[in-house]
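A.B. asks: below are the sequence and a predicted model for it; my questions follow.
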Amino acid sequence: MSAVITQQKVDIRKAKPEAVQAFLAEIGEKAFRAKQIQEWLWKKSAHSFEEMTNLSKKTRELLEEHFVVLPVKVKEQQLSKDRTIKSMFQLHDGHAVEGVLIPTTSRMTACVSSQVGCSLSCKFCATGYMERKRNLDAAEIYDQVVLINRQAEKNYQIPLSNIVYMGMGEPLLNYQNVLDSIEHITSPEGLNMSPKRITVSTAGIAKMIKKLGDDQVKFNLALSLHAANDQKRDQIMPINESNTLEALREALQYFYDKTESMITFEYILFYDFNDTLEDARELWEFSKQVPSKINIIEYNPIKEADFKNTEADRLSQFAAYLEKKGVIVNVRRSRGKDIDAACGQLAIKKK
């Protein structure tokens, strides 16, 4: 038996294109078939070789013998009263992650996960109370986008307009798979979405933010800040102890210098913790270091923590202070709270 054809089935979406080309050459197929297979996998989102109808039956059978496609499947689906759809996605090894379709009047957004669980233990986030089991591979992230897009088209007759990497896990701790998934989503040989409609959100891994700059990525970057002084941020985000605000400031400046891409700061207002005008001043001081905008996010309670959402008048004063300073401020209202689909609520419940 040759080095190319083995008994062990290979995940074809993880196989290098050269390996697929070598396999096709060995079975006497033309080289251009490799491009057709890639198109089936990433442009047409095929989940079986049987679907690849421009390949001969014999070729499809040989592919089936030596390769495998490991698709993500929707295990459970919940519909919120505000039309948000949360899905539990079943992975091939029995693990599960959650993703969300968020429909509004102006956009259809997919919120996707990048890890099974999370290792960062942010105190206000349900996923942070889960153990990190493993990273998702690029195809598993890509499949979430495909499945959520199908939900958008089926339920609302509108395709996805935006993708946010804000589900379970820290995307920058799964760096290469996240970037590879975005390549398949944005490539003309893939889903052909604009990278400017994709936002990757990080809790703040300074060296990886710099790497994004070195790689000159075209997608948007959001930083989950939630406090603009180290003492408060340490309390709610343990990652801050090794990635201080000063380190993040330097990394964001480096990222902007390399990409000229505006940063989004995400800031949850917790009652009596980070919702004073002094907190707003600190946030303004931090945010003005780079061209940026601020998304103020409603807190969504979880049973593991006892934080409370700020009061409406405090939120108004906080936002007004920033706007007077010339900051672009968006107040984001939560979607899907009634089905635990809102920001910070994603977690696989133990049965």
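C.D. replies: It's in. What you are looking at is a predicted structure, and each value in this text was computed from that prediction instead of being measured. Numbering: from 1, shown residues only.

A.B. asks: CA only for contacts and neighbour counts going forward, please
C.D. replies: Noted.

A.B. asks: excluding covalently adjacent residues, which one is nearest to Pro171?
C.D. replies: The spatial neighbour of Pro171 that comes closest, neighbours along the chain excluded (Cα to Cα, 6 or more residues apart in numbering), is Ser114 at 5.6 Å.

A.B. asks: check which helices and strands whichever strand or helix holds Phe318 sits against.
C.D. replies: Using DSSP states H and E, Phe318 falls within helix 312-324. The contact analysis (3 or more Cα pairs under 8 Å, 6 or more residues apart in numbering; DSSP states H and E) places helix 312-324 against helix 277-287, strand 328-332.

A.B. asks: in JSON lines, list the ones you listed along with mean neighbour count and distance to Met168.
C.D. replies: Formatted as JSON lines, the helices and strands packed on helix 312-324 follow (neighbours: other Cα atoms under 10 Å; distance: least, Cα to Cα, whole Å):
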{"stretch": "helix 277-287", "mean neighbour count": "17", "distance to Met168": "25"}
{"stretch": "strand 328-332", "mean neighbour count": "15", "distance to Met168": "19"}
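
A.B. asks: use this one as the comparison:
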Amino acid sequence: METKPNIRQLSREELGKYLTAAGEKPFRAGQVYDWLWLHHAGSFEEMSNLSKTLRERLSADFSLPALRVDATQHSADGTIKSRFRLPDGHLVEGVLIPTATRQTACVSSQVGCSLSCRFCATGFMDRKRNLSFDEIVDEVALINRQSQETFGKKLTNIVYMGMGEPLLNYRQVMRSIERITSPEGMAMSPRRITVSTAGVAKMIRQLGDDKVRFNLALSLHAANDKKRSEIMPVNDNNNLKALTEALNYFYRETRNDITFEYILFRNFNDTLKDADELIRLYRQVPVKVVNLIEYNPVDHTPFAKPDEAQVTAFMQYLEKHRVNARIRHSRGKDIDAACGQLANK
């Protein structure tokens, strides 16, 4: 069976050429484009200012494969986790994290993940496929709609911290950000977007070469190679020296914010010796802030959360050595929506 081309893969110019050839006036291209990227129409039928004939023609010539919300869970702290069904039946999760000052969408870039980080629920899933740019934009649009319906507020921030490694789906992630920041789309400032990576040095350098305008977060979680490789196999080919050089290159080329994400695991990376190693690394990279993240329990992992006294001691030691650090209390734990917990349960 022949599959129809996805209309959202067309540029505005390509759409214009198609419509002109179909005998339509030039302004129709703008109308269709707005339906696709401003109103995020889920079907041609929704495009109410187009004639029935044109809607039928578009439907005959193109597909409009949109994400659907398959299930939602509401946390006691206001966090909303959504499971999205992709047009081919695969599932991914996204999270809306509301605070007093922000409405943040946490989005996925892959179905599953190939990096197998030992503390992350997604890491126990196989990577099925990459998301296309329009599927990622759909996630953001649907979470933005949730935010407006539930809290009466639009999204203020987006983090690519859901399922998958964004830099291993480089082209589609970049295209999704292009669309989200476009004046013809959601017009969000790239400064309000953060892409999180487990540390793919070559692609961090590529971000620098591409002069991107969004922020970067490195999932660090251990500041020596032996420990990091133990929990993050990606470190075997992307060690801390390679990452330090790549991050410095990224900063020189873009001047964008860099964050270190550091989950504290009991009796693994939570001693003052670990803090010393983190301080040494912090001084080698222009890091804006170190986020200390509380560990969220995940099935099949040997890790546990340190007690509060240990976390406080670690934090105070960093502050004493003039490290700009903050403790991030995870949200949505009661619905498996917190950092490291996304697994399509």
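C.D. replies: Done, it's in. Here the structure is a predicted model, which is why all the values come from computation and not from measurement.

A.B. asks: next, count neighbours for the counterpart of Lys154 of the first structure in the second structure.
C.D. replies: Matched to the second structure by TM-score structural alignment, Lys154 of the first structure sits across from Glu149. By other Cα atoms under 10 Å, 11 other residues sit near Glu149 of the second structure.

A.B. asks: helix, strand, or coil at Glu149 of the second structure?
C.D. replies: helix (DSSP: H, G, I helix; E, B strand; the rest coil).

A.B. asks: for Arg191 of the second structure, which non-adjacent residue is spatially closest?
C.D. replies: Phe214 (5.1 Å).

A.B. asks: what do we get in the first structure for the one you found?
C.D. replies: Match for Phe214 of the second structure (TM-score structural alignment): Phe219.

A.B. asks: pretty sure that match contacts Met193?
C.D. replies: No - counting by Cα atoms under 8 Å, Met193 is not a contact partner of Phe219 of the first structure; they are 10.8 Å apart.

A.B. asks: residues contacting the match of Phe214 of the second structure?
C.D. replies: Phe219 of the first structure makes contact with 195-200, according to Cα atoms under 8 Å, 6 or more residues apart in numbering.

A.B. asks: among those residues, who's most crowded?
C.D. replies: Going by other Cα under 10 Å, Ile198 tops the contacts of Phe219 of the first structure with 22 neighbours.

A.B. asks: so which helix or strand takes in the spatially closest residue to that residue that is not a sequence neighbour?
C.D. replies: For Ile198 of the first structure, ignoring the flanking residues on the chain, the nearest one in space by Cα to Cα, 6+ apart is Ile163 at 4.8 Å. Under the criterion of DSSP H and E, Ile163 of the first structure resides in strand 162-165.

A.B. asks: that strand vs the second structure, average offset?
C.D. replies: For strand 162-165 of the first structure, the mean distance to aligned residues of the second structure following superposition is 0.7 Å (mean Cα distance after the TM-score superposition for the first structure).

A.B. asks: can you give me the strands for the stretch 51-200 of the first structure?
C.D. replies: 67-68, 73-79, 85-90, 96-103, 108-111, 115-116, 134-135, 162-165, 198-202 (DSSP state E, counting those that start in this stretch).

A.B. asks: give me the angle between the second one and strand 96-103.
C.D. replies: Spelled out, that is strand 73-79 of the first structure. Interaxial angle, strand 73-79 of the first structure versus strand 96-103 (axes from the mean of the first three to the mean of the last three Cα atoms, to 10 degrees): 50 degrees.

A.B. asks: the third one now?
C.D. replies: Here strand 85-90 of the first structure runs at 160 degrees with respect to strand 96-103, directions being taken by the same axes, to 10 degrees.
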